[in-house]
Structures are given as C-alpha cells and as structure tokens.
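>>> this is a predicted model, with the sequence first.
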Amino acid sequence: MQNSAEVSVIIINYGTADLTIKAVNSVLERDHGGRHVDVHLVDNASPGDDAHQLAEAAKSPLWTKHVTTYLETTNHGFGRGNNLVIERLAAQTAPPQKIMLLNPDATLDNDAIDVLAKAMDENPQIGFAGAAIAKPDTGPVTAAFRFPSITSELIRTLGLNVIAKQFEHTAVALPPNLGTQQVDWVSGAAVMMRMEAIQSVGFFDPAYFLYYEEVDLMRRAGQNGWQSWHIAEAKVLHAEGAATGVGQSERKRRPDYWYQSWAHYFFKSYGPARAALLSVSMLGAAGLQSLKSILSGRPSKLPKSFGSDFTRTAVRPLLTGRSPLS
C-alpha cells in the first residue's frame, strides 16, 4: 500500500468516543496550508459502545476519504498503540514524512499542523515539534519540559517550596506561556514527529503502557542528535485527563502503571543502582513531607497511597536490580 500523505495524524482512543470524534473532525475541517494530511484512529479495545460510535462516524464521506480506523481487541496503551500505526506507515513505499500525535481529548485551535510542519521544514534538525496547549476553561498549561533528574524527583517528593525555589532550574515543567524555543521534551498530547527521527531510535519503547514513553523517546532521539522544540504559534485545546483519568491533581491516587513507567524510565536513563537508590531516597523524602503535613495540619501534596503504591510497584523491583517492566 502506498501512502501519499505528508502528515499522518494518529489518535488513540479509549473510552472517549465523543471527544475522539471531535478531535478527528478538528483535523478534517482544516486545509493545513494545502498539505495532504490523513488520520489514523486506533480504538484500544474501549469498553461500552465506542467501537460502534467510531464505526458509525467513519461512514461519513470525509472520514471515508481521509480516516483509517483500527478497532483493536487489545488495549495496547499509548506507545504500543502508536507503534501499531507508525510501523505500518514506515513500511509503505511512500511513508509520510511527519507523524502528528493528537490526544483524543484534544482539538486543533488553529492551523497547528501547518505551523508545526513549517517549523520542521525550516529546521531539519527538529525531530519533534510540540504545540502550545490550553485547557478550554482555564487557559494555557505546561506543554514543554526538562528531562526528569534525580534532583527534580527528590525536590518534588519533598514538597518544600523554600527548597523548590532554590532549584527552579531543575524543575521538569516549564512555564505555560513559554515562547518558541528548543526544549528537552514536549507533551505527547500534541506533537509532530519526523518519521526519520522515530525510525532512528526504533519507535516507542513497547515496555511502557502509559506515561514517560514520549520522554524516553525524545531522550533517546536527542542522543542521536535530534532536537525537540516547543512551537508557541501552534495552538491546541486539551481537556487534560479526560482520556486517561489522571490529570494534574496531586492528591488523586495514581495507577500502578504510572509508577512502573517512572521506574522503567529511571532504570533506563540512570542505570539499576542509581534508580534503586533514588527510589529509596524518594520514600524518605515522602516520609518527611508526610511528617511536615501532620505537624502543620496541612494536606500532603503526595498522591494518595503514595508510600505503599510506590514501594510495591517501583521500589521493590528496582532493589532486585530490574525494571518492573522488564
């Protein structure tokens, strides 16, 4: 099969068919500066009638012409779900030059695809170009980041503002109103990726189910000389957390796969010994934050059940010298 699209947009759905349809339509209703853009929609074995809703939407003329739907019987997660499409596209005789990942709970707010593609055309070193992201009700949110580090993780877990201010230069999240510039990595909710850059590192690490997979991908690509840029002129609206159930609330209990992905990332990035030492140190930092919370009468900033969940899913595997995803 030959693909003549310059940009292929991939959207991974799980349980948000109504939002996903809006996301697809936000792509189809724009002309993208005359670029040929197609959409690849993966339903990750959603519960309920998502597959039926998407199949019905796919009967419309625009969808029939521009959208390829993959109704999966297994929930592959984010990275593997994208790999499913990217690997097929890469194997075509005329694969797309660029891949655009768009969350199912996100919509284009301007001609973001054209803006991102132009930035990549003008700078052949850009492997990943991320859009500026805003929540519909509250405005801009962070869409560009520094790589997580041992320092950033300990400070975040300790939760002391006076210390965090002294180490602002290590904070993972960059300001929401950041201008166009090179960064360590950008949000996977709205990012354009050069096919050549993705192929150079062997696509997403399939060990991840959800979270940290795009951080890992851009870290590996960066080691190969590819740059990641935040392009402020590209605008996307994102109802954060609607698709995953995990937003920015610190107190909400995190799923096991969040901690497992965290541990896998640090295991790969820093090695078994330092990842294990970091995980134990974070338990100590979490204990100090909990003690401070008790003494001050203020609620902890840690996710609910952090100590037990983190110990079970991350610390114990790392202390045995392995990643929980290996």
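Thanks, I have the structure now.
>>> could you use CA atoms for every contact and neighbour count after this?
Fine.
>>> tell me who's in contact with residue 79.
Residue 79 sits next to 204, 205, 206, 208, 209, 210, 213, 214 when contact means Cα atoms under 8 Å, 6 or more residues apart in numbering.
>>> which one of these is nearest residue 110?
residue 214 (23.5 Å; Cα to Cα).
>>> with adjacent residues omitted, what lies nearest to the most centrally placed residue in the chain?
By Cα atoms, centre = their mean, the chain has its centre lying nearest to residue 188, at 3.2 Å. Excluding its sequence neighbours, the residue lying closest to residue 188 (Cα to Cα, 6 or more residues apart in numbering) is residue 214, at 6.0 Å.
>>> wait, isn't that neighbour in contact with residue 206?
No. With contact taken as Cα atoms under 8 Å, residue 214 and residue 206 are classed as non-touching, separated by 11.4 Å.
>>> got another, please set it beside the one above:
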Amino acid sequence: MSDTANGALHVLVVHFNTPDLVTSLMKGIPRLTPAGREVLIHVVDNCSTPDNARMLRENVGEMADVTLEFNSHNIGFGAGMNQLAGRSGIEPTDLVWLLNPDTQLQPGCLDQLERTLDDGEFSVVSPLIYSGDSTAAWIWYSGGSVAPRNLRVQHELWGQPCSLAPTEPFETEFITGAAPMMTAATFRTVGGFPPGYFLYWEDTYFSWKARTLGLRLGVVPAARLWHAAGASSGHGQSQAFYYWFTRNRFAYASDTGVPRRQLISGRGGFETLRPLVRALKEPNDRFPKARAALRGTIDGLRRRR
C-alpha cells in the first residue's frame, strides 16, 4: 500500500428519525483518511417525520462535504444504501463505508479498516462493534455465521466483554450491514443489497452472495465502533423488527435455495417459532408484536422468488 491512496472514501448513511445521532456521527468523521483519501458523506432521509427531517436539514445540511437527500417514502435500509452507492461521482476504485446512524467511531477505527482493506487480503471488512457504556462494554459483532440446519444468524461472542475479542483480522462468513467497508466496485459486483427486503437479512444475503463470488469477508478487531442497538425504534424491538425479521428469513431461504420445508419442521421450525415466543415476552406491546411476527411468517411462507 502506498503512503497516499488514490480516490475517495464515501460514507453512506440511511437516516430515519434519529437526527441527533446522525449529527453526532457526522461530527466524529474526519474529512481526510489516514492514507490521504478525501472523505465525502452522503445521507438519505427515509421519510422521517417533518420535525426530524427539519432537524436533520438544519444540523447536517450545511456541513462541508456532506450531501443530503430526502425520499418521499420509506424505501428501507437496503434500497436506501443502493440509492446512495449508485450516486454519480462514486468511482469503482473509491471506497464506500456503510454506516448505521447510531454508531460512533472510536480512535483508530478508520485507520485500521482502511489499512486492512488496502492490504488486499479481504474484499469487505468490518470493525469490531460493541455496545454498552465504557465501564460495561460488550461485543455486539465480532464475526458471524448462518447455521445451515435451522437458518439462524449468530453473532460470535455476542454479549461478551470486549477483552475476549481476537486481536488479529480474521475471515468470517457473515458481515453485518452496520459498518462494512469495501470498494464501490465490490459493492456493485455483488449487486448491492437485494430488492424487497426493506429491513433485516439483506446483509446476510449480501454476505452469502459475496462469498459465492469468491470474495473474502474480514473482521478487524483493532478497529472499534460503538453501536446503540435499536435506536431508531426506541426501547425493545419494534413491530417492524418482528415482521421483517421473520418474513425475510423466508426470503433469504428462497433466494439462496434453502427448501421451505427446512423452515417449518425440525430445528428450522423451532427457529421459526422463536420470534413469536420472544415477542410474547416483551415488556411492552407484546400482542401487537406477536401479531407482527405471525404476519411476517405467513407472508414469508407465501413469498415466491
């Protein structure tokens, strides 16, 4: 890797009703990478409430090197990222960094990711993502996998202290959509996120598709990113989570050639029931959330490729 890299780094953010979080994230992103790339930030608002959209425009609209778009309706996370990545002016050799709005860069995060990606061992890289406060930080993502028998996504070391994380970059089967970095050419080669998923499982499909193309996915533990899980929907999981998470598990199965019967019997059937049971244990709105999980299951069963 040369001391000064060519091209730019484009940070892509899909916003929905979290203007304060996005503003805080923007303030923590440098305008030049350690390798010398110009940093350009692109934000799309997915039809937030008028007040939140106004706050976003006031807080972010005048920032240097930030472009801001507003969608007339909520097209979902994956489609929003595809929209941003398809902007004119993003060259194939440029880097794109997809970031959740409820994240915060920690010292050295950008440097470590950029170095590892430029080294060429991996086509897509992710930081170690953690949550909690400084006195009780816990791992949210440090690599992941998809169990083939029951089709369950597993975040490795989830909930464990950050001190237990690996120290060197390593290959993984699944990269979360919260903070992956890659070249624009890689994103486009994979085809972006799948249409129609709206929320959840689009990163699982992206990871699967990338690996089928022979691309290597890597986690860089020395790169640390803080993440506030569920910030767009408040405390606990939302009805939208229960619907789309259950529905898109079936979509993923269909799109990757997993027989539907595998999701309705045995371990797969047990996993299908898990969101419904989880919803019924929620402290708030448990019955609406359970109905959302049930609707997601029914719609997933009805889905055709």
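Thanks, I have the structure now. Computed from a predicted structure; not experimentally measured.
>>> so who does the residue nearest to residue 188 of structure 1 touch?
Applying Cα under 8 Å, 6+ apart to residue 214 of structure 1 gives the contacts 79, 185, 187, 188, 204.
>>> what does the residue nearest to the centre of structure 1 correspond to in structure 2?
In structure 2, the residue paired with residue 188 of structure 1 according to TM-score structural alignment is residue 177.
>>> quick check: that match touching residue 103?
No. With contact defined as Cα under 8 Å, residue 177 of structure 2 does not reach residue 103; the gap is 11.9 Å.
>>> how about stretch 23-40 of structure 1: buried residues?
Within stretch 23-40 of structure 1, the residues that count as buried by 16 or more other Cα atoms under 10 Å are 23, 24, 25, 26, 27, 28, 30, 32, 37, 38, 39, 40.
>>> list the residues that contact residue 92 of structure 2.
183, 184, 185.
>>> can you tell me which of those is nearest residue 289 of structure 2?
residue 184 (37.2 Å).
>>> ok, which stretches of the stretch 151-300 of structure 1 are helices?
161-166, 195-200, 213-223, 256-270, 272-296 (DSSP state H, counting those that start in this stretch).
>>> let's have these in TSV, adding distance to residue 315 of structure 1.
What follows is these, written out as TSV (distance: least, Cα to Cα, whole Å):
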stretch	distance to residue 315 of structure 1
helix 161-166	24
helix 195-200	31
helix 213-223	20
helix 256-270	8
helix 272-296	6
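>>> out of those helices, which comes closest to residue 150 of structure 1?
Nearest to residue 150 of structure 1, of the helices of the stretch 151-300 of structure 1 and by Cα to Cα, is helix 272-296 at 6.6 Å.
>>> by contact count, what packs against the next helix or strand after the closest one?
Proceeding N to C from helix 272-296 of structure 1, the next assigned helix or strand is helix 306-310, under DSSP states H and E. Judged by 3 or more Cα pairs under 8 Å, 6 or more residues apart in numbering; DSSP states H and E, helix 306-310 of structure 1 is in contact with helix 256-270.
>>> once aligned, what mean separation remains between the helix it packs on and structure 2?
Once fitted to structure 2, helix 256-270 of structure 1 is off its aligned match by 1.4 Å on average (mean Cα distance after the TM-score superposition for structure 1).
>>> counterpart of residue 105 of structure 1 over in structure 2?
In structure 2, residue 105 of structure 1 lands on residue 102 (TM-score structural alignment).
>>> and for residue 217 of structure 1?
Using TM-score structural alignment, residue 217 of structure 1 pairs with residue 206 in structure 2.
>>> its match contacts residue 190, doesn't it?
Yes. Under the criterion of Cα under 8 Å, residue 206 of structure 2 is in contact with residue 190, at a separation of 7.1 Å.
>>> which PyMOL command selects the buried ones in the contacts of residue 92 of structure 2?
A single PyMOL command selects the buried members of those (16+ other Cα under 10 Å):
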select buried, resi 183+184+185
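>>> with distance to residue 85 of structure 2 as extra columns, can I get the contacts of residue 92 of structure 2 in TSV?
As requested, the contacts of residue 92 of structure 2 are arranged in TSV below (distance: Cα to Cα, whole Å):
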residue	distance to residue 85 of structure 2
183	10
184	7
185	10
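>>> so what corresponds to residue 73 of structure 1 in structure 2?
Residue 73 of structure 1 maps onto residue 72 in structure 2, by TM-score structural alignment.
>>> and the residue lying closest to residue 252 of structure 2 once chain neighbours are set aside, how many neighbours does it have?
Among residues not flanking residue 252 of structure 2 along the chain, residue 205 sits closest, at 6.4 Å (Cα to Cα, 6+ apart). Residues lying near residue 205 of structure 2 (other Cα atoms under 10 Å) number 24.
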